[in-house]
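**Student:** Take this sequence and fold it.
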Amino acid sequence: MTQNPPPKSQNPKIETYPSPSKSNPNRQNRENPPQKSQNSKIETNPSPQNARKLPLNQVIKGILFVILIGVLKYSEHFHQNLVLVLHYLYIYLTLENLLAFVTILTRSLSGLDLKPHFNDPYFSSSLQDFWGRRWNLVAHSILRSAVYEPTCDYSAGVIGRLWAPLPAVLGSFLVSGLMHEHMYYCMGRVRPTWEVTWFFVLHGVCLPVEIVLKKALKGRCRLPRVISVPLTFGFIVVTSYWLFFPQFIRCKADVRMIQEHGEFAAFLKNVF
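**Tutor:** Sure, this is the predicted structure:
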């Protein structure tokens, strides 16, 4: 019995690591779970904070949407500028709640987690931030693969790779404007006035200018978010008042959508 201890002291790494499993199995169980829990967080729940925030944000947006529908029923008593603001909120909340409902339904039925369609667009600090990272990310991905990348590859052979993104951006906005013109025509059967197309063309011109200025300044003279966010949001709102919403109101798309929401709410009330 006195000859056995020296080998243990000579090979402490070999003997001391497996010994807890022999002498005290519960100790090994206490040591291993932290690694397992870390791996499980990475694989199964990459963003637990977002998972807790999404339902609360969605409930708030749903409540605001219901309130907004009730307010818009009396829109004829409001100032025209206020009506346009309400329409801006109405379009955003309609898309946000509808797409969130589709995401939740898909997740519950198939277990798949779809990518978010919006990323708090009211916090955009630039046009590039708004159109590229926050507003309607699904449409952005489709236009990028269908219009932007082919146009960029073709333009690279004509004007070079450095300037190729500029006509590609303009072409993507032009296609988006034509798509919106088609949607407005299908909703109201009203002859296009091309105001919506000009809205997207204007942003398709301003966005490349913004990109060129950023490259020229190379990070210098960057505005703080306290200033850049209101400027970006103000530019989007003003141009929307000027070019986007007039045709939206002219085809009475808002009236039809509110009526459809009322009919759907009455249907749900009768069913449940």
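**Student:** going forward, measure contacts between C-alpha atoms and count neighbours the same way
**Tutor:** Fine.
**Student:** tell me the SS of residue 128?
**Tutor:** helix (DSSP: H, G, I helix; E, B strand; the rest coil).
**Student:** list the buried ones in the helix or strand that contains residue 254?
**Tutor:** Using DSSP states H and E, residue 254 sits in helix 253-271. In terms of neighbour count (16 or more other Cα atoms under 10 Å), helix 253-271 has its buried residues at 253, 254, 258.
**Student:** Switch these over to a markdown table; also include distance to residue 138.
**Tutor:** Putting these into a markdown table (distance: Cα to Cα, whole Å) gives the following:
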| residue | distance to residue 138 |
| --- | --- |
| 253 | 23 |
| 254 | 23 |
| 258 | 25 |
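**Student:** Please provide the structure for the following sequence as well, for comparison with the first:
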Amino acid sequence: MIHTLYSVLLAISFLALTRVLAKRYVLWPGMLVVLAVVNYLHFTDPPFARMVVICSVLLICMKGIVLAEWGGRLTWPRWFAFTFLWFGMEPPPFAAKPRKLRWKTDAVIGGCCLLVGLSLSIIVAHWETDSILVLFVPLSIGFHYGVLRLLTAFWRLQGIAVRPLFRNPLLSQGLGDFWAKRWNLSFSQMMARAVQRPLVLRLGKRPALFAVFLASGLLHELAITVPVQSGYGLPTLYFVLHGGFVMIEKPAWPLWLRRALALLLVAAPLPILFPPVFTQEVIRFTLNHLQIF
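**Tutor:** As a prediction, this is how the structure comes out:
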């Protein structure tokens, strides 16, 4: 418990730093130092607990970097809401004046996905399978398309023009479109603002885009392999492979081919992204505990 308190204080201290010192070359190393200390404090914790703490601190630190990169100012209530009560990484909706927005569709879709995801997760928990696709999809439906969509509906009801962070991946126009506009827009927003845009002027558009995939791999190491202390380098390999393919992907290719290749490249190498230890100690652990409810 005391270690968790220390981790929270470290994350809050980093946020305070981003408010007064908006320097990327200071903030990025500072975030890594904070995460290294958090990892040390929780080194003996169970993998699931370590993942939750590390991911929470990483999310909070990245919020600070995004706010510093954005350069604008939020009122303290809006800052608190954006930083701690929303998973997206675009501050402008929280800076704008509230207005009447449609939210019921998001609420219905989110509620249905949450029920379906929970039901499938409880069923899958009883299966004797190590397939990461079978184990991960129900959790994704419940959390990514359920809980987060309900959160979107909540903020839209408050007049904050946030958008769904996960959109139908089956409609992807290709692998580049999947990562940029379909899957985990909070992460793509963060990478675009904090990595791609600063590097475009220095390296050019394509190298900056590849750097986004490399940085994504390294951040996923913190969320996946560090908590379970196994499989180091595999998430980075997953994203480097995807970055390489996005570099050669062409709009002129037939749409059916781009869609098929995108879904294949996302799904087939999932065992690389999620090593076996993570699958058992985190994903299977989560599914097993959902049966309690």
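**Student:** before we move on, the earlier item: who's in contact with the helix holding residue 254 of structure 1?
**Tutor:** Here helix 253-271 of structure 1 makes contact (Cα atoms under 8 Å, 6 or more residues apart in numbering) with 69, 73, 87, 184, 187, 188, 248.
**Student:** Look up how far residue 83 of structure 1 lies from the second one.
**Tutor:** Residue 73 of structure 1 is 11 Å from residue 83 of structure 1, where distance means Cα to Cα, to the nearest Å.
**Student:** The two: which is more packed in?
**Tutor:** residue 83 (18 against 12; other Cα atoms under 10 Å).
**Student:** quick one: secondary structure of the more buried one?
**Tutor:** helix.
**Student:** doesn't residue 74 make contact with it?
**Tutor:** No - counting by Cα atoms under 8 Å, residue 83 of structure 1 stays clear of residue 74, with 9.8 Å between them.
**Student:** hey, where'd the strands end up in structure 2?
**Tutor:** Shown for structure 2, no strands are assigned by DSSP state E.
**Student:** Spatially central residue for it, please.
**Tutor:** Taking Cα atoms, centre = their mean as the criterion, residue 187 is the residue nearest the geometric centre of structure 2, at 4.8 Å.
**Student:** That one maps to what in structure 1?
**Tutor:** Under the alignment (TM-score structural alignment), residue 187 of structure 2 pairs with residue 139 in structure 1.
**Student:** separation between that match and residue 268 of structure 1?
**Tutor:** For residue 139 of structure 1 relative to residue 268 of structure 1 (Cα to Cα), the value is 30 Å.
**Student:** go on, residue 41 of structure 1?
**Tutor:** In terms of Cα to Cα, residue 41 of structure 1 sits 39 Å off from residue 268 of structure 1.
**Student:** ditto for residue 89 of structure 1
**Tutor:** With Cα to Cα as the criterion, residue 89 of structure 1 and residue 268 of structure 1 are 24 Å apart.
**Student:** do residue 65 of structure 1 as well
**Tutor:** Remark: distance between residue 65 of structure 1 and residue 268 of structure 1 (Cα to Cα) = 17 Å.
**Student:** can you check residue 251 of structure 1 too?
**Tutor:** In terms of Cα to Cα, residue 251 of structure 1 sits 27 Å off from residue 268 of structure 1.
**Student:** what do you get for residue 179 of structure 1?
**Tutor:** From residue 179 of structure 1 to residue 268 of structure 1 the distance is 32 Å (Cα to Cα).
**Student:** repeat for residue 51 of structure 1
**Tutor:** Taken as Cα to Cα, the span from residue 51 of structure 1 to residue 268 of structure 1 is 28 Å.
**Student:** aligned partner of residue 178 of structure 2 in structure 1?
**Tutor:** Checking TM-score structural alignment: residue 178 of structure 2 goes with residue 130.
**Student:** ok, residue 254 of structure 2 - how many residues close by?
**Tutor:** Residue 254 of structure 2, neighbours per other Cα under 10 Å, totals 11.
**Student:** residue in structure 1 matching residue 205 of structure 2?
**Tutor:** Match for residue 205 of structure 2 (TM-score structural alignment): residue 165.
**Student:** residues contacting its match?
**Tutor:** By Cα under 8 Å, 6+ apart, the contact set of residue 165 of structure 1 is 148, 152, 155.
**Student:** wait, which of those is closest to residue 100 of structure 1?
**Tutor:** Residue 100 of structure 1 lies nearest to residue 148 out of these, by Cα to Cα, at 26.6 Å.
**Student:** burial measure for the equivalent of that closest one over in structure 2, as a count.
**Tutor:** Aligned by TM-score structural alignment, residue 148 of structure 1 pairs with residue 196 of structure 2. Look at residue 196 of structure 2: counted by other Cα under 10 Å, it has 25 neighbours.
**Student:** Spit out the contact partners of residue 196 of structure 2.
**Tutor:** 208, 209, 211, 212.
**Student:** Compare these and tell me which is most surrounded.
**Tutor:** Ranking these using other Cα under 10 Å puts residue 212 first, with 24 neighbours.
**Student:** remind me, longest helix of structure 2?
**Tutor:** When structure 2 is parsed with DSSP state H, its longest helix is helix 47-70.
**Student:** Please list the members of the contacts of residue 165 of structure 1 that lie in helices.
**Tutor:** Counting by DSSP H, the contacts of residue 165 of structure 1 contribute 152, 155 to helices.
**Student:** just to revisit the earlier point, which one among the buried residues of helix 253-271 of structure 1 gets closest to residue 8 of structure 1?
**Tutor:** residue 258 (80.7 Å).
**Student:** So what does the closest one match up with in structure 2?
**Tutor:** Looks like residue 258 of structure 1 aligns to residue 287 there (TM-score structural alignment).
**Student:** From residue 158 of structure 2, how far off is residue 49 of structure 2?
**Tutor:** Applying Cα to Cα, the value for residue 49 of structure 2 to residue 158 of structure 2 is 32 Å.
**Student:** Report how many residues lie close to residue 40 of structure 2.
**Tutor:** Residues within reach of residue 40 of structure 2, counting by other Cα under 10 Å, total 11.
**Student:** And residue 195 of structure 1, by the same measure?
**Tutor:** Neighbours of residue 195 of structure 1 (other Cα under 10 Å): 19.
**Student:** and it, what pairs with it in structure 2?
**Tutor:** So, by TM-score structural alignment, residue 195 of structure 1 is matched to residue 234.
**Student:** contacting residues around that match?
**Tutor:** 272, 273, 274, 275.
**Student:** can I get those in a markdown table with distance to residue 55 of structure 2 and neighbour count?
**Tutor:** Compiled in a markdown table, the contacts of residue 234 of structure 2 are given as follows (distance: Cα to Cα, whole Å; neighbours: other Cα atoms under 10 Å):
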| residue | distance to residue 55 of structure 2 | neighbour count |
| --- | --- | --- |
| 272 | 19 | 16 |
| 273 | 16 | 24 |
| 274 | 15 | 24 |
| 275 | 17 | 19 |
